[in-house]
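*Asks:* coords below, sequence missing:
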């Protein structure tokens, strides 16, 4: 039977609600939406899309590394985009952070809280 394990680590961003940041189930890691929030200050990493997006990818990477996984192990991503005009910029960053064999991706356009412009949710393969 597959067991669920909540992953916690002092280097991971804290959740901003009643949910787990990372859950491992069997051979998969599930990372809750990571936004462009600086985990040290709890505030937006900046006002620009690029500043927030780079912080979101950094937060995602931190969650994966703390869960014994990596960006290269990501199989599916949902990028919640706050402004449809930022699609081209997101595609450029996506190619930078996932240069080889990028994961499957969905990109709904949504109204994110706190003036956030991006949130990244991911499913990755867990290493033994």
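*Replies:* On my side now, so go ahead. The model shown is predicted, which means the values in this text are computed figures rather than measured ones. Residues are numbered from 1 along each chain as shown.
*Asks:* going forward, measure contacts and count neighbours with C-alpha atoms only.
*Replies:* Fine.
*Asks:* In this protein, where's the longest helix?
*Replies:* helix 49-66 (DSSP state H).
*Asks:* and it, which residues are buried?
*Replies:* Counting neighbours by 16 or more other CA atoms under 10 Å, one finds that the buried residues in helix 49-66 are 49-50, 52-64, 66.
*Asks:* what sits against residue 24?
*Replies:* 4-7, 30, 67, 126 (CA atoms under 8 Å, 6 or more residues apart in numbering).
*Asks:* Buried ones among those?
*Replies:* The buried subset of the contacts of residue 24 (16+ other CA under 10 Å) comprises 7, 30, 67, 126.
*Asks:* Would you mind measuring from the first one to residue 83?
*Replies:* If I follow you right, that is residue 7. Distance, residue 7 to residue 83, using CA to CA, to the nearest Å: 31 Å.
*Asks:* What of the last one?
*Replies:* Residue 126 sits 32 Å away from residue 83, taking CA to CA as the criterion.
*Asks:* just the second one next, same as before
*Replies:* Using CA to CA, one gets 25 Å for the distance from residue 30 to residue 83.
*Asks:* for the buried ones among the contacts of residue 24, which one is nearest residue 114?
*Replies:* Nearest to residue 114 among the buried ones among the contacts of residue 24, counting by CA to CA, is residue 30 at 23.6 Å.
*Asks:* Second structure for comparison follows:
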């Protein structure tokens, strides 16, 4: 059950992939998930491209959320880092595959970076979720 209020002012652009602002009420527990790369359970990259790595990173985030008693619907903010030279649209497509037709997508920040800590990684995603305390 989503507890946050998703805010999309009518004077700003609307996009089905993200929300402009999200308000979390007092008394909610917040869950901060550090940046997840496209590493599978064996520690290998799921692929060399943004889409494959983004799918795996989102799966890793879902696993962390579940372990914390939350789900993807509880995410209020994503931060996505993509290595410069890679197409961000492939990452958004992977996100849409995972998010599907759910309403109220989280707020999002996307940044191009020179590199990531994992050799060969081209995408990293972190999340903030909110659940009832």
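*Replies:* Received it, and whenever you're ready, just let me know what you need. Given the structure is predicted, the values throughout are model-derived calculations rather than measurements.
*Asks:* Got a TM-score for the pair?
*Replies:* The TM-score (TM-score structural alignment, normalised by the length of the first structure) is 0.72; 103 aligned residues with a CA RMSD of 1.8 Å.
*Asks:* before we move on, the earlier item: present the contacts of residue 24 of the first structure as CSV; the columns should include distance to residue 100 of the first structure.
*Replies:* Output for the contacts of residue 24 of the first structure, formatted as CSV (distance: CA to CA, whole Å):
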residue, distance to residue 100 of the first structure
4, 29
5, 29
6, 29
7, 27
30, 21
67, 21
126, 18
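*Asks:* Please flag which of the residues you listed sit within strands.
*Replies:* If you go by DSSP state E, the contacts of residue 24 of the first structure have 4-7, 30 in strands.
*Asks:* With distance to residue 45 of the first structure added, can I get the residues you listed in CSV?
*Replies:* Output for those, formatted as CSV (distance: CA to CA, whole Å):
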residue, distance to residue 45 of the first structure
4, 32
5, 30
6, 26
7, 24
30, 23
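*Asks:* Tell me the one of the residues you listed nearest residue 77 of the first structure?
*Replies:* Nearest member of those to residue 77 of the first structure, counting by CA to CA, is residue 30, at 10.0 Å.
*Asks:* That closest one maps to what in the second structure?
*Replies:* When the second structure is aligned by TM-score structural alignment, the residue opposite residue 30 of the first structure is residue 32.
*Asks:* For the counterpart of residue 41 of the first structure in the second structure, grab the count of nearby residues.
*Replies:* Aligning on TM-score structural alignment places residue 41 of the first structure opposite residue 42 in the second structure. Neighbourhood size, residue 42 of the second structure [other CA atoms under 10 Å]: 7.
*Asks:* mind listing what residue 42 of the second structure touches?
*Replies:* With CA under 8 Å, 6+ apart as the criterion, no residue contacts residue 42 of the second structure.
*Asks:* now do residue 123 of the second structure
*Replies:* 37-38, 50, 53-54, 80-83, 116.
*Asks:* Can you flag the buried ones in those?
*Replies:* Applying 16+ other CA under 10 Å to these, the neighbour count classes 37-38, 50, 53-54, 80-83 as buried.
*Asks:* what's the closest of the residues you listed to residue 5 of the second structure?
*Replies:* Residue 5 of the second structure lies nearest to residue 80 out of those, by CA to CA, at 21.7 Å.
*Asks:* a strand runs through that closest one, doesn't it?
*Replies:* Yes. Assessed by DSSP: H, G, I helix; E, B strand; the rest coil, residue 80 of the second structure belongs to a strand.
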